[in-house]
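Enquirer: Task: produce atomic coordinates for the following.
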Amino acid sequence: MSRPSIRDIGARDWLIVALILTLMAGVLLWAGRSPICTCGYVALWHGALDSGNSQHIADWYTPSHIIHGFLFYALGWLVLRARAPGERLIFAVIIEAAWEVLENSPIIIDRYREATIALGYTGDSVINSVFDVAWMALGFAFARRAPIRVTVGLAIAFELLTLWAIRDNLTLNVVMLVSPIEAIRLWQQGG
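Expert: This next block holds a predicted model:
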């Protein structure tokens, strides 16, 4: 059996990713997050913008996490170019896992409620957070293999799709979280 090349993401890297996800899930459970949707079941897709949002495996915010993977791949390529792809993936997973923990803290949950259209947002279930990181890793893997123009095109398509479907996307989410604009909030609410 041949050893993995420095250009591969090896079993050791995936083991570290799994350990990071396990640690993140443990922290979220310790912080009181629900392991699954309080509705009592886990759905592969939850398309409604209601209390089940951010509670299942995938929802309308999943494309944002895939785009995170695109962006973290680009960041790793720019900043950690001399490092192996597996190390860059671990770097991306650490960032995304840290965001999931922060996103489910009272300060960010309250910020979402006050500044975005997520008025009833109560945070993510642990399974949703774990899959959010997994979706990011999928985006990272896609960006690593796909031509840049395809990755950028897919990111734009995801942004336009979610803008059309739910009047929200990664760009608007960041804008409204960092510096809310009343006109955007009114438009997102259907006004």
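
Enquirer: from here on, contacts and neighbour counts on C-alpha atoms
Expert: OK.

Enquirer: roughly how far apart are the most centrally placed residue in the chain and N53?
Expert: Centroid check for the chain by C-alpha atoms, centre = their mean gives H65 as the closest residue, at 3.0 Å. From H65 over to N53 the distance is 14 Å, taken as C-alpha to C-alpha, to the nearest Å.

Enquirer: mind listing what the residue nearest to the centre of the chain touches?
Expert: If you count contacts by C-alpha atoms under 8 Å, 6 or more residues apart in numbering, H65 has them with D132, V133, W135, M136, G139.

Enquirer: Is the fourth one in a helix, a strand, or coil?
Expert: By that I understand M136. helix (DSSP: H, G, I helix; E, B strand; the rest coil).

Enquirer: so where do the helices sit in this structure?
Expert: Counting by DSSP state H, one finds helices in the chain at the ranges 11-30, 62-79, 85-103, 106-115, 126-145, 148-166, 170-178, 182-188.

Enquirer: what's the closest of those helices to Y41?
Expert: Among those, helix 126-145 comes nearest to Y41, with 11.0 Å by C-alpha to C-alpha.

Enquirer: Not counting the closest one itself, show me its contacts.
Expert: For helix 126-145, using C-alpha under 8 Å, 6+ apart, the contacting residues are 21, 24-25, 28-29, 33-36, 54-58, 62, 65-73, 89, 92-93, 96-97, 100, 151.

Enquirer: the inter-axis angle of that helix versus helix 148-166?
Expert: For helix 126-145 against helix 148-166, the angle by axes from the mean of the first three to the mean of the last three C-alpha atoms, to 10 degrees is 150 degrees.

Enquirer: tell me the angle of helix 126-145 relative to helix 11-30?
Expert: Going by the same axes, to 10 degrees, helix 126-145 makes 150 degrees with helix 11-30.

Enquirer: How about helix 126-145, which residues are buried there?
Expert: By neighbour count on 16 or more other C-alpha atoms under 10 Å, the buried set for helix 126-145 is 126-144.

Enquirer: Please give the structure of this sequence too, so both can be compared:
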Amino acid sequence: MSRAAVLAFPQTTFGRPRWSPDADVRFWVAALLSVAVLACWLGLLGRPLAPPSGLRLWSGDLARGNSQQLSDGYSLLHLSFGALIAALMRRYNPRLGGGRLALTVVLSAVVWEAVENLPPVITLFSAPAGAASYHGDSIVNSLGDVVFAGAGFVLARQLSWRGIVALLVGIELACALLIGDGLLWGSLRLAGLA
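Expert: Here you go, the predicted structure:
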């Protein structure tokens, strides 16, 4: 097999399984239940429902509103997370239908949000030099992040592989400019390499 064949990405779109109302309902119920479990989990961890200063759709202030409002600069990373999970699942499990793939993205985002708000992880994210002030997410912000991951899935579903790569690179650059952070930069910082 030639090297070009190994590196080539397929230009196909996601498979469209036969429509089944029962399957669609099960996937939606499972996704909604997982989001409800996340909200309860965050409440048990003592995360606030919304910021005490009042809820806004967007916060550009990382010093005070980081991960408290419905969306912020880090919401873009959740958009790329959803697109990346969808792209990886498409690559390695191309027979996975749209409903199952969407549920995989939602469950992945829910698990990430549940882990991200554990006290040791909050400490880990706020410890590196240059990291934004992070004290955990509000419940509204976590639910918004799950929605952004779902939007990333919807975007990835419409794009070719090249389009997905362009989207991920664009989001990384936008995050670097907007918030001085990103998936790559944050990973390097956590590893002590930046």
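
Enquirer: on that earlier part again, buried among the contacts of helix 126-145 of the first structure? Make that a PyMOL selection.
Expert: Of these, the buried ones go into a single PyMOL selection, burial set by 16+ other C-alpha under 10 Å:
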select buried, resi 21+24+25+28+33+34+35+36+54+55+56+57+58+62+65+66+67+68+69+70+71+72+73+89+92+93+96+97+100+151
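
Enquirer: Relative to V17 of the first structure, which of the contacts of H65 of the first structure is nearest.
Expert: Set against V17 of the first structure, the nearest of the contacts of H65 of the first structure by C-alpha to C-alpha is V133 (9.7 Å).

Enquirer: so what corresponds to that closest one in the second structure?
Expert: Matched across to the second structure, V133 of the first structure falls on V146, judged by TM-score structural alignment.

Enquirer: gap between that match and G152 of the second structure?
Expert: 10 Å.

Enquirer: Surely A132 of the second structure and G65 touch.
Expert: No - using C-alpha atoms under 8 Å, A132 of the second structure is not in contact with G65, being 10.6 Å away.

Enquirer: so how far is Y112 of the first structure from E103 of the first structure?
Expert: Counting by C-alpha to C-alpha, the gap from E103 of the first structure to Y112 of the first structure is 9 Å.

Enquirer: and the two? which has more neighbours close in?
Expert: Ranked by neighbour count (other C-alpha atoms under 10 Å), E103 of the first structure and Y112 place Y112 first, with 22 against 18.

Enquirer: Now that one: closest residue in space that isn't a chain neighbour?
Expert: Leaving aside its chain neighbours, Y112 of the first structure sits nearest to A118 (5.9 Å; criterion: C-alpha to C-alpha, 6 or more residues apart in numbering).

Enquirer: what about the alignment partner in the second structure of the one you found, how many residues close to it?
Expert: Superposed on the second structure with TM-score structural alignment, A118 of the first structure falls opposite A131. Neighbour count of A131 of the second structure, defined by other C-alpha under 10 Å: 15.

Enquirer: likewise the one 4 residues further on?
Expert: H135 of the second structure is surrounded by 17 other residues when neighbours are defined as other C-alpha under 10 Å.

Enquirer: OK, contacts around the nearest residue to it once chain neighbours are set aside?
Expert: Take H135 of the second structure and drop its neighbours on the chain: the residue closest to it by C-alpha to C-alpha, 6+ apart is I122, 6.2 Å away. Counting by C-alpha under 8 Å, 6+ apart, I122 of the second structure touches E116, Y134, H135, G136.

Enquirer: Same list (the residues you listed) but as TSV, adding distance to A174 of the second structure.
Expert: Converted to TSV, these look like this (distance: C-alpha to C-alpha, whole Å):
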residue	distance to A174 of the second structure
E116	22
Y134	20
H135	23
G136	22
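
Enquirer: Next step: the residues you listed restricted to strands.
Expert: Nothing among the contacts of I122 of the second structure maps onto strands, per DSSP state E.

Enquirer: Out of the residues you listed, the closest to D61 of the second structure would be?
Expert: For these, the nearest to D61 of the second structure is Y134 (11.9 Å; C-alpha to C-alpha).

Enquirer: Hmm, the closest one is touching L124, no?
Expert: No - using C-alpha under 8 Å, Y134 of the second structure makes no contact with L124, being 9.6 Å away.

Enquirer: More neighbours: which of these two?
Expert: Y134 (19 against 14).

Enquirer: I'd like to know how far S64 of the first structure sits from A31 of the first structure.
Expert: S64 of the first structure is 24 Å from A31 of the first structure, by C-alpha to C-alpha.
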